[in-house]
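> attaching a predicted model along with its sequence, questions to come.
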Amino acid sequence: MNMNLPNILTILRLLAAPGVVIMFLYFNRPWADWFALVLFVTAALTDFLDGYLARAWKQESKLGAMLDPIADKAMVVIALLVITGFSGMNPWILLPATLIMFREVFVSGLREFLGDTAGTLKVTPLAKWKTTAQMVAIALLFATGAFEHYFGMQSIGMSQQIVTDVLARRIPDELGLIWKYQGMIISWWAGITVLWLAGVLTLVTGWDYFRKAQPYLKDAR
């Protein structure tokens, strides 16, 4: 195996995928949210870096070509499972997450079935945008979890009317509830919007792969 720097970065990204779950197993929130966010963003940045270095240094290899899409899928699927769990199975997250995971399983199965002809299903620019949208959405939703925890913890003991008055600036905001609430709302809607965009791109690219594979799925006559 060619263990150059691009491949090492890819392997580290693959190992970071289950690391997101570990953050929530061994740390309390909001630290788990922040640690998972930093780990996920750092790993996502290596997705660009390893490919760039491999091309720039002419170190592209079969190992890297094999591990890169696996690392991307592992990161996205595991992070979506975590987010779906702590969101309480919110349908705004559950539906696009289901579409994304279904597509990843479908395309992986399609590649496995095609075997040597799987090269016909090369990663397209639109698929790369799909992956980018997924990672941006997941990072935003991890941030939402952190803001939500801070807001919830610091508003404990307050009546709903007091919280409403603070957010409406009718009484002083001594605990910084306003910026935490705004961070929670902005990151939530931004994350949901990008996640649904990723869901749409997921369907489009999945259909494109299926269309390209159709000639190899016909029975001989």
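Everything's here; your move. Residues are numbered from 1 along each chain as shown.

> drop to CA atoms for contacts and neighbour counts, all remaining ones
Noted.

> just give the nearest non-adjacent residue to residue 21, would you?
Closest residue to residue 21 apart from its sequence neighbours, by CA to CA, 6 or more residues apart in numbering: residue 82 at 6.8 Å.

> so how far is the helix ranked longest in the chain from its chain's centroid?
The helix spanning the most residues in the chain, taking DSSP state H as the definition, is helix 177-213. Centre-to-centre, helix 177-213 and its host chain are 9 Å apart (CA atoms, centre = their mean, to the nearest Å).

> another one to put next to it:
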Amino acid sequence: MARRHDDMQASFTPSGFTPSWVDARARAMFQSLAMVHAPSLTTRSRLIWNLPNLLTYGRVLAVPAVTALLFWHTENWMRWLALAIFAAAAITDYFDGYLARAWQQQSTLGRMLDPIADKLLVAATLLMLVHAGTIQSWSIWAAIVILCREILVSGLREFLAELRVSVPVTALAKWKTTVQLVAIGFLIAGPAGEVVLPGTVSIGLWLLWIAAGLTIYTGWDYMQAGMKHVIDDAPFGDGGGSSP
């Protein structure tokens, strides 16, 4: 009975709480499993906190900073600071993807956050520029076109992702993004920029209209590419579901 009692006692091992009656082979298996799972957690942490993702996080954090400076701007330096933050965020839009590919640090989190960060930055800044009166009158329609296109393409991409269909970004779409960011940069400078470069706001508005035109063209391309899959894959008469 004493021996049986000793066999039923439990002991602590490096792999955790293990009964003493479990043989050495089982304990070795538990230890090997613990060693296998430890690196996976480390790898996951590295994927979350790698430099490309940190740049994307910074772009998300730039959104409230830029919007706050434009909302409460009372001095020219606030416009310049907003422009500096916006420009830095726009530059990271290129480097996060480039570094992720160059360093083999692509992650699902990064692929999800990257387009979200871009759209948050553009949409929030355009809304604040309308609020500040920098974008007004007919030019508001250019901002509306850009915002509607972003929502449309995002919804289309989400739907196509369920079908495992990817729509590649065209060269013209990249030019659209560049013109759009430059236009917003001029408009952020706004009245402060007029002191240094007269016509800053006018340049920004003209570029915004050009970006809106490119937005319509590239948006139509995306719609043509996406609707083919929507029509081919959707059952006839399906009314679809309601959004959550």
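In hand now; what should we look at? Predicted model only: the values in this text are computed from it and were never measured.

> superposed, what's their TM-score?
Their TM-score after superposition, calculated using TM-score structural alignment, normalised by the length of the first structure, is reported as 0.77; 188 aligned residues with a CA RMSD of 2.0 Å.

> that older thread, quick check: the aligned residue for the residue nearest to residue 21 of the first structure in the second structure?
Under the alignment defined by TM-score structural alignment, residue 82 of the first structure is paired with residue 128 of the second structure.

> its match: neighbouring residues, count only.
19 (other CA atoms under 10 Å).

> and residue 100 of the first structure, what does it touch?
Residue 100 of the first structure makes contact with 198, 199, 202, 203, according to CA atoms under 8 Å, 6 or more residues apart in numbering.

> my error: substitute residue 192 of the second structure in the last question.
Residue 192 of the second structure makes contacts with 76, 77, 79, 80, as judged by CA under 8 Å, 6+ apart.

> shouldn't the last one be in contact with residue 191?
Read it as residue 80 of the second structure. No. With contacts defined as CA atoms under 8 Å, residue 80 of the second structure does not count as touching residue 191, sitting 10.2 Å away.

> just the buried residues of the contacts of residue 192 of the second structure.
With neighbours counted by 16 or more other CA atoms under 10 Å, these contain buried members at 79, 80.

> hmm, which two among the contacts of residue 192 of the second structure are most spread apart?
Distances among the contacts of residue 192 of the second structure were taken as CA to CA; the most separated pair is 76 and 80, at 6.6 Å.

> so how far is residue 217 of the second structure from whatever residue of the second structure lines up with residue 129 of the first structure?
For residue 129 of the first structure, the aligned position in the second structure is residue 175, judged by TM-score structural alignment. For residue 175 of the second structure, the distance to residue 217 of the second structure (CA to CA, to the nearest Å) stands at 12 Å.

> next one: residue 32 of the second structure
Distance, residue 32 of the second structure to residue 217 of the second structure, using CA to CA: 57 Å.

> just the element for the residue mapped onto residue 138 of the first structure from the second structure, please.
For residue 138 of the first structure, the equivalent position in the second structure is taken to be residue 184, counting by TM-score structural alignment. If you go by DSSP states H and E, residue 184 of the second structure is part of helix 171-196.

> got the buried residues for that helix?
If you call a residue buried by 16+ other CA under 10 Å, then helix 171-196 of the second structure has these buried ones: 173, 176-177, 179-193.

> appreciated, that's everything.
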